[in-house]
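In: Starting from these lines, generate the structure:
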Amino acid sequence: MNNNETDICRDLEKLLHVDNAAAALGIRVAFSASWGKAVEELSGEPLRGEEEALMNYLRSRYRLEELKDDPIVRAYRDFYWRIGIDPTKTRPSSEALVRRALRGSWPRINPVVDAGNIASAKFMVPVGLYDLDSFVPPARIVLARGDEVFEPIGGRKETVRENAPIMIDKRGVVMHLYPHRDSRITMIRNSTRRILIVAAGVPRVNTERLVATVEEVKRLLGRLGWQSCKETIVKP
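Out: Below is the predicted model of the structure:
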């Protein structure tokens, strides 16, 4: 661990804050940080067995037609309704991953993102991964004013609606529409070497599940040769 990574872990608690108004919605996060070789230098081969084990686990636990009634899926869907998103049209990312798995397919993006997706589907918790060199800490989860501009991965710039929960950096750059869409500005790219890992919680999803999700991402990144901070922080 060089001085840069030592600083990340020493100051981990300061990387992300949840403002009071967002916390009042029941938003809670677990987070940590990881680092290693650039993404373009990594092989996804160590994750192939993990993907197979995940697919077998999901098929043994869930049925596609019953998925919407799972308590964790229900918790995220209810939160979506609460913040004005129809979850039957825009599914929570974790649920969408499980649905793909139950239909026999699995997305592969790059090894780091793949690690996040495996953990997300296993624990049914949305996972956000952010390039630590592409945003200015601290990140904050706040309710939008209504004039912020968001640049989604794979989409066009858009203005965020008022009171939508968002994650912004110190400059005010919108990194994430909570808990379902990430920005291309802070996304994981080929050159990424250091990341912030965030498990996005909502009411009725317990802290232990959030922490376990982050720990699983760190374990999987370890299989890729990356290192992580030992601690996982929960806020608020």
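In: When you work out contacts or count neighbours from here on, use the C-alpha atoms and nothing else.
Out: Noted.
In: if I look at the nearest residue to Ile166 once chain neighbours are set aside, how far off is Val142?
Out: Ranked by CA to CA, 6 or more residues apart in numbering and with sequence neighbours excluded, the top spatial neighbour of Ile166 is Leu177, at 4.6 Å. From Leu177 across to Val142, the span is 10 Å (CA to CA, to the nearest Å).
In: what helix or strand does Leu210 sit in?
Out: Using DSSP states H and E, Leu210 falls within helix 207-223.
In: In that helix, which residues are buried?
Out: For helix 207-223, a neighbour-count test (16 or more other CA atoms under 10 Å) marks 207, 209-222 as buried.
In: and for the helix or strand immediately after that helix in the chain, what are the contacting residues?
Out: Sequence order places strand 227-228 as the next helix or strand after helix 207-223, per DSSP H and E. Contact partners of strand 227-228, identified using CA atoms under 8 Å, 6 or more residues apart in numbering, comprise 32-36, 218, 221-222.
In: could you pull out the strands for this protein?
Out: Remark: strands assigned in the chain by DSSP state E are 16-18, 28-35, 127-131, 139-143, 149-150, 158-159, 165-168, 174-177, 181-182, 194-201, 227-228, 233-235.
In: With respect to Val73, which of the ones you listed lies nearest?
Out: Distance to Val73, taken as CA to CA, is lowest for strand 194-201 among the strands of the chain, at 11.7 Å.
In: circling back to that earlier point, overlap in contacts, Leu177 and Val142.
Out: 165-167.
In: Now distance to Arg100 and neighbour count too, for those, in JSON lines please.
Out: JSON lines is the format used below for these (distance: CA to CA, whole Å; neighbours: other CA atoms under 10 Å):
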{"residue": "Pro165", "distance to Arg100": "26", "neighbour count": "23"}
{"residue": "Ile166", "distance to Arg100": "26", "neighbour count": "23"}
{"residue": "Met167", "distance to Arg100": "27", "neighbour count": "24"}
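In: Next, the structure of the following sequence, for comparison with the previous one:
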Amino acid sequence: MLLCHGFTSDPASMRPWGEHLRDAGFNVIAPLLPGHGQTWQVLAKSTWQEWYGRLEEALDEALALGRPVFAGGLSMGGSLCLRLAEQRGGDLAGLVLVNPAIFDDKPQGFLAPVLRYVMPSVAAIGSDLNKPDVREKTTARTPVAAYASLRRLWKVTRPELARVTVPLRIFTSAQDHVVSPRNSAVVRAGVRSKDVESTVLPRSYHVATLDYDAETIFAGSAEFMERQLAKARSVHD
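Out: The predicted structure follows:
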């Protein structure tokens, strides 16, 4: 399982998920994307192409193990995994997406390319959690330049969703203050995957991998992967 964290975050938000899958018998790779895990100023200098490039490198590392590879992502991690499925779907056995982002419904978002020059950063977007005692590790602020690059990722990924044909498992929080749940509906409507299963997470906000419904994601993704592997074995037999 190749796990991809979200924008301004780092693999710590993937750790409990990865540990669950490891204990279930899967190998897990969770790369740190370029610019992330440092200051917002460092993140501001990175681009979606660099983030995607690192994910592609990690896919090659996973494929080198000689086993079927799944990809899973949270928020922007879901965006990048969808792009991976568009570009290299033949290398993937399936996708697991948690609150995937594919568009921004905030009206001021389109101004990001211009705002970056007068307002280099805005308040942090991390830790949208229902659990009161948990914090997500993110940059202290959100760099507008990197956000503008993220929007460009959506601009190339959304029109090509029909290229996604791999089995898909989507988990969507009923209440999300960062990514509208409508993003998941757009993904479902756009892909051409024949096997698509969706689950609503009633008690979690955006960072659902660290929230109340995390076990639903963990167990559901393990079950999804086992089922896809069993299907593949039955075809070969």
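In: TM between them?
Out: For these two chains in superposition, a TM-score of 0.28 is obtained (TM-score structural alignment, normalised by the length of structure 1); 109 aligned residues with a CA RMSD of 5.5 Å.
In: Tell me the one among the shared contacts of Leu177 and Val142 of structure 1 nearest to Arg181 of structure 1.
Out: Closest to Arg181 of structure 1 out of the shared contacts of Leu177 and Val142 of structure 1 is Ile166 (9.5 Å), distances taken as CA to CA.
In: doesn't His176 make contact with the closest one?
Out: Yes - contact criterion CA atoms under 8 Å: Ile166 of structure 1 and His176 qualify, at 5.6 Å.
In: right, and the secondary structure at Val122 of structure 2 would be what?
Out: Reduced to three states with DSSP: H, G, I helix; E, B strand; the rest coil, the structure at Val122 of structure 2 is strand.
In: Pull the contacting residues for it.
Out: Val122 of structure 2 is in contact with 141-144, counting by CA under 8 Å, 6+ apart.
In: Of those residues, which belong to helices?
Out: Taking DSSP state H as the definition of helices, the contacts of Val122 of structure 2 contribute Val144.
In: could I get the contacts of Val122 of structure 2 as TSV with neighbour count?
Out: Converted to TSV, the contacts of Val122 of structure 2 look like this (neighbours: other CA atoms under 10 Å):
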residue	neighbour count
Arg141	18
Thr142	23
Pro143	25
Val144	25
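In: Packing partners of the longest helix seen in structure 2?
Out: For structure 2, the helix with the greatest residue count under DSSP H is helix 214-236. Helices and strands touching helix 214-236 of structure 2, as assessed by 3 or more CA pairs under 8 Å, 6 or more residues apart in numbering; DSSP states H and E, comprise helix 15-23, strand 94-98, strand 168-173.
In: and it with helix 15-23, angle?
Out: 40 degrees (axes from the mean of the first three to the mean of the last three CA atoms, to 10 degrees).
In: Helix 214-236 of structure 2 to strand 94-98, inter-axis angle?
Out: Using the same axes, to 10 degrees, helix 214-236 of structure 2 lies at 170 degrees relative to strand 94-98.
In: returning to what we had before: turn the contacts of strand 227-228 of structure 1 into JSON lines, including distance to Val198 of structure 1.
Out: Listed next are the contacts of strand 227-228 of structure 1 as JSON lines, based on distance: CA to CA, whole Å:
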{"residue": "Ser32", "distance to Val198 of structure 1": "7"}
{"residue": "Ala33", "distance to Val198 of structure 1": "9"}
{"residue": "Ser34", "distance to Val198 of structure 1": "11"}
{"residue": "Trp35", "distance to Val198 of structure 1": "14"}
{"residue": "Gly36", "distance to Val198 of structure 1": "18"}
{"residue": "Lys218", "distance to Val198 of structure 1": "11"}
{"residue": "Leu221", "distance to Val198 of structure 1": "14"}
{"residue": "Gly222", "distance to Val198 of structure 1": "17"}
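In: Which single one of the residues you listed is nearest to Ala115 of structure 1?
Out: For the contacts of strand 227-228 of structure 1, the residue nearest Ala115 of structure 1 by CA to CA is Leu221; the value is 6.4 Å.
In: Which residues are in contact with the closest one?
Out: Applying CA under 8 Å, 6+ apart, we find Leu221 of structure 1 in contact with 34, 112, 115, 227.
In: What separation is there between the third one and Val149 of structure 1?
Out: Distance, Ala115 of structure 1 to Val149 of structure 1, by CA to CA: 29 Å.
In: Neighbour count for those two, which is higher?
Out: More neighbours surround Ala115 than the other of Ala115 of structure 1 and Val149, with 27 against 14 (other CA atoms under 10 Å).
In: I figured the more buried one hits Thr213, correct?
Out: No - judged on CA under 8 Å, Ala115 of structure 1 makes no contact with Thr213 at a distance of 10.7 Å.
In: Quick check: the residue nearest to Ile166 of structure 1 touching Ile168?
Out: No - taking contacts as CA under 8 Å, Leu177 of structure 1 lies outside contact range of Ile168: 9.2 Å.
In: So which of those two has more stuff around it?
Out: Between Leu177 of structure 1 and Ile168, counted using other CA under 10 Å, the more crowded position is Ile168 (25 against 19).
In: Distance-wise, check the residue lying closest to Val18 of structure 1 once chain neighbours are set aside relative to Ile166 of structure 1.
Out: Closest residue to Val18 of structure 1 in three dimensions, ignoring its sequence neighbours and counting by CA to CA, 6+ apart: Ile141, at 4.8 Å. The gap separating Ile141 of structure 1 from Ile166 of structure 1 is 5 Å, by CA to CA.
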